[in-house]
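Novice: Model the structure of this input:
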Amino acid sequence: MRRLAVFASGNGTNFENIVTACERGELDAEVVLMVCDKPGARVVERAAAHGVATFVFTPKQYASKADYEREIVARLDAAGAELVCLAGYMRIVGEELLGAYGGRIINIHPSLLPAFRGAHAIEQALEYGVKVFGVTIHYVDAELDGGHIIAQRAFPYEGNDIEELERMIHATEYPLYIETIGKLIDFS
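Specialist: Reported below is the predicted structural model:
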């Protein structure tokens, strides 16, 4: 069984999707650590409900990004994490974490990369007027949303209701993330 760590900053629906897939046996894995940079985030409650160990921190309590990333690496190492899955983690991964886990960190992004990188991809795509939306799973490297693409899935949408579009993105990303994690752990 593979050991996963999931990083999140908010509601935690992708975290819950991954944990639930592990619990149901859809993934031959377990989530051994959830890392969150926002102590009040809903994902912290979700982790507790599933009995998943957490490392919740406030970046401003550290002298530097390198300092809190060294702490994260120590927690990942102690948990025996083999694959890190970013699931709405709203921080750019830095040198310390990439140095220790580079090539073993993946991210899910709500656009068809390389288009619409960064935190507001859905809004940017709507403003641009695209007619095909989608999600991308990619390896994390030093470039923002620039790592090697592992998987993508697209769907048409011609409306302008951001809530409806977000629901469609979630409906697309949840199964794609599980499928992709499954393939990665089967081949490693």
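Novice: switch to C-alpha atoms for all contacts and neighbour counts from now on
Specialist: Will do.
Novice: name the helices or strands packed onto the biggest helix by length in the chain?
Specialist: Counting by DSSP state H, the longest helix found in the chain is helix 162-187. On a contact count with 3 or more C-alpha pairs under 8 Å, 6 or more residues apart in numbering; DSSP states H and E, helix 162-187 meets helix 13-23, helix 121-128, strand 132-139, strand 149-156.
Novice: again, only this time at 10 Å
Specialist: The helices and strands touching helix 162-187, judged by 3 or more C-alpha pairs under 10 Å, 6 or more residues apart in numbering; DSSP states H and E, are strand 2-8, helix 13-23, strand 29-36, strand 83-86, strand 105-109, helix 121-128, strand 132-139, strand 149-156.
Novice: who are the neighbours of the last one, in terms of helices and strands?
Specialist: Spelled out, it's strand 149-156. Contact here means 3+ C-alpha pairs under 10 Å, 6+ apart; on that basis strand 149-156 packs against strand 105-109, strand 132-139, helix 162-187.
Novice: could you give the angle of the longest one to helix 121-128?
Specialist: By that I understand helix 162-187. 130 degrees (axes from the mean of the first three to the mean of the last three C-alpha atoms, to 10 degrees).
Novice: Tell me which residues of stretch 145-154 come out buried.
Specialist: For stretch 145-154, the neighbour count (16 or more other C-alpha atoms under 10 Å) marks 145, 147, 149, 151-152 as buried.
Novice: tell me how far it is from the chain's mean position?
Specialist: Chain-centre distance of stretch 145-154: 12 Å, with C-alpha atoms, centre = their mean, to the nearest Å.
Novice: ditto for stretch 152-163
Specialist: On the basis of C-alpha atoms, centre = their mean, stretch 152-163 is displaced by 20 Å from the centre of the chain it belongs to.
Novice: Contacts for it next, please.
Specialist: Residues from elsewhere that reach stretch 152-163 (C-alpha atoms under 10 Å, 6 or more residues apart in numbering): 108-113, 122-123, 126-127, 129-138, 164-165, 168-169, 172-173, 176-177, 180.
Novice: 7 Å instead, please
Specialist: Outside of stretch 152-163, the residues within contact range by C-alpha atoms under 7 Å, 6 or more residues apart in numbering are 112, 126, 131-137.
Novice: And this one, please, so the two structures can be compared:
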Amino acid sequence: MRIGILISGRGSNLKALIDTCAEPGFRGRIALVISNRPGAPGLAIAEAAGIPTLVIDHKEYASRTTFDAELDQALRKAGVELICNAGFMRILTDEFVEKWRDRQINIHPSILPAFKGMHVHQRALDAGVKITGCTVHFVRAEMDEGPIVAQAAVPVLPGDTAETLAARVLEAEHKLYPLALRLIVDGRARVAGEQVVIDYDGETLAGPLFVPAV
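Specialist: As a prediction, the model looks like this:
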């Protein structure tokens, strides 16, 4: 499976996905990494791994529609079959999302459907939750919506700040995103309606894969 990765910044989840794709026997390869921001550190990570990169600067386009059209064209030219959003800080148009329906995944730093949107970790602390985490899901037009592939739990510790909590959740993201990608590439995760059915360890489970070990 040919994979395209969209980034905007440092590329820490990108690095985790690159490492997974380099493992022997992995059935997918990263065909292209695209950033909407010139100079994004993640571009250097991809280039060091020998992966083709492309900058499509959103500031050079008059509208989201024209930007998304250029993005779509680049992905299709590279033969991409699955898109992974990895710190991609752009809201995509409904038209783009529909074109790539069930072929685009995202990782969000909370256990969805809780704490959608921005400032997730501070909101989790303000709410007094004892467990937070991260979610990999298929992308839909609504922000942070879509069938859930996998989730990981992270405890909220006494004295946590938004920064310390974010760092621990990010560690979980680096484990969860590769796991979810492997499930999809191996054909063990499929969308049925608005849920993901997973064939995991020989047992078919409806709904998200919960990973308490992360």
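Novice: thinking again about what came up before, winner for burial among the helices and strands packed on helix 162-187 of the first structure?
Specialist: Comparing these by mean neighbour count (mean count of other C-alpha atoms under 10 Å), strand 83-86 ranks first with a mean of 26.
Novice: How far off centre is it?
Specialist: 6 Å.
Novice: same for that strand, what does it pack against?
Specialist: strand 2-8, strand 105-109 (3 or more C-alpha pairs under 7 Å, 6 or more residues apart in numbering; DSSP states H and E).
Novice: with the second structure superposed, average distance for that strand?
Specialist: Superposing on the second structure places strand 83-86 of the first structure at an average distance of 0.6 Å from its equivalents, by mean C-alpha distance after the TM-score superposition for the first structure.
Novice: what's around the nearest residue to D68 of the second structure once chain neighbours are set aside, how many residues?
Specialist: Nearest-residue entry for D68 of the second structure: F96, 6.4 Å, with adjacent residues in sequence omitted and distances by C-alpha to C-alpha, 6 or more residues apart in numbering. F96 of the second structure has 17 neighbours, counted by other C-alpha atoms under 10 Å.
Novice: Quick one: map F96 of the second structure onto the first structure.
Specialist: By TM-score structural alignment, F96 of the second structure lines up with L97 in the first structure.
Novice: Its match: which element?
Specialist: Counting by DSSP states H and E, the element that carries L97 of the first structure is helix 95-101.
Novice: Pull out the buried positions in that helix.
Specialist: In helix 95-101 of the first structure, counting by 16+ other C-alpha under 10 Å, buried: 95-98, 101.
Novice: Name the nearest of those residues relative to Y62 of the first structure.
Specialist: Looking at those and their distance to Y62 of the first structure, the nearest is E96, at 14.1 Å (C-alpha to C-alpha).
Novice: Was I right to think that closest one contacts D67?
Specialist: No: E96 of the first structure is not in contact with D67 according to C-alpha atoms under 7 Å; the separation is 8.6 Å.
Novice: residues near E203 of the second structure, how many?
Specialist: Neighbour number of E203 of the second structure under other C-alpha under 10 Å is 8.
Novice: Then I198 of the second structure?
Specialist: Using other C-alpha under 10 Å, I198 of the second structure is surrounded by 23 other residues.
Novice: Next one: the closest residue to it other than its chain neighbours relative to P109 of the second structure, how far apart?
Specialist: Using C-alpha to C-alpha, 6+ apart and skipping residues adjacent in sequence, the residue nearest I198 of the second structure is A189, 4.5 Å away. To P109 of the second structure, A189 of the second structure is 21 Å away according to C-alpha to C-alpha, to the nearest Å.
Novice: just A166 of the second structure next, same as before
Specialist: A166 of the second structure sits 8 Å away from P109 of the second structure, going by C-alpha to C-alpha.
Novice: So which of the two has more stuff around it?
Specialist: Taking neighbours as other C-alpha under 10 Å, A166 of the second structure and P109 compare with P109 leading, 25 against 18.
Novice: In this structure the more buried one contacts G133, no?
Specialist: Yes: in this structure, P109 of the second structure is within contact of G133 by C-alpha under 7 Å, at 6.1 Å.
Novice: Quick check: neighbours shared by the two?
Specialist: Common contacts of P109 of the second structure and G133 (C-alpha under 7 Å, 6+ apart): V169.
Novice: how many other residues sit next to V197 of the second structure?
Specialist: For V197 of the second structure, the count of nearby residues is 21 (other C-alpha under 10 Å).
Novice: and what of A167 of the second structure?
Specialist: By other C-alpha under 10 Å, 12 other residues sit near A167 of the second structure.
Novice: what's the answer for S110 of the second structure, then?
Specialist: Look at S110 of the second structure: counted by other C-alpha under 10 Å, it has 27 neighbours.
Novice: Double-check it against G133; I have them as touching.
Specialist: Yes: if you go by C-alpha under 7 Å, S110 of the second structure and G133 touch, sitting 4.7 Å apart.
Novice: what about H174 of the second structure, neighbour count?
Specialist: Using other C-alpha under 10 Å, H174 of the second structure has 17 other residues around it.
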